[in-house]
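Trainee: only geometry, no sequence info:
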């Protein structure tokens, strides 16, 4: 992330703003959003990748 900060500071600023907005409280709690993010990162919510068991 440090190299991205150095080489593309505006893009990283926008990415951090998106991340902050995505994980703000709303219809889903922050914890629910984190659980969904972990599930997606492990392929558990992909329609093309079988879930890890």
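Mentor: Yep, it's here. Nothing here was measured: the structure is a model prediction, and the numbers come from that model.

Trainee: Only C-alpha atoms from now on, for both contacts and neighbour counts.
Mentor: Noted.

Trainee: any idea which helix is longest in the chain?
Mentor: For the chain, the helix that runs over the most residues, judged by DSSP state H, is helix 9-22.

Trainee: Name the residues of that one that are buried.
Mentor: residue 12 (16 or more other CA atoms under 10 Å).

Trainee: After that helix, which helix or strand is next?
Mentor: Counting by DSSP states H and E, the next helix or strand C-terminal to helix 9-22 is helix 30-41.

Trainee: ok, structure two:
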């Protein structure tokens, strides 16, 4: 009886670990996107400044 209970619990644990991992992956990729967006804005501002001074 106990053995079957543990066998049933294990896949559920694995599932929750996988879900946790995918959630953290989503959060990480969101942070990465924000950082890239921020860097892109900084670069764009710098480019605009260069372009403006060359006119």
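Mentor: Received, thanks. In this text the structure is predicted, and so the values were computed from the model without any measurement.

Trainee: I'd like the TM-score for the two structures, please.
Mentor: Here the TM-score for the pair of chains, by TM-score structural alignment, normalised by the length of structure 1, is 0.37; 24 aligned residues with a CA RMSD of 2.1 Å.

Trainee: could you say what helices and strands the longest helix of structure 1 packs with?
Mentor: Using 3 or more CA pairs under 8 Å, 6 or more residues apart in numbering; DSSP states H and E as the contact test, no helix or strand touches helix 9-22 of structure 1.

Trainee: between it and helix 30-41, how many degrees?
Mentor: Taking axes from the mean of the first three to the mean of the last three CA atoms, to 10 degrees, one finds helix 9-22 of structure 1 and helix 30-41 inclined to each other by 120 degrees.

Trainee: which residues touch helix 9-22 of structure 1?
Mentor: Applying CA atoms under 8 Å, 6 or more residues apart in numbering, the contact partners of helix 9-22 of structure 1 are 4-5.

Trainee: 6 Å instead, please
Mentor: Contact with helix 9-22 of structure 1 is made by residue 5, as judged by CA atoms under 6 Å, 6 or more residues apart in numbering.

Trainee: Pull up the gap between residue 11 of structure 1 and residue 18 of structure 1, please.
Mentor: Here residue 11 of structure 1 is placed at a distance of 11 Å from residue 18 of structure 1 (CA to CA, to the nearest Å).

Trainee: Revised request: answer the last question for residue 2 of structure 1.
Mentor: 18 Å.

Trainee: before we move on, what about residue 39 of structure 1?
Mentor: Separation of residue 39 of structure 1 from residue 18 of structure 1 (CA to CA): 19 Å.
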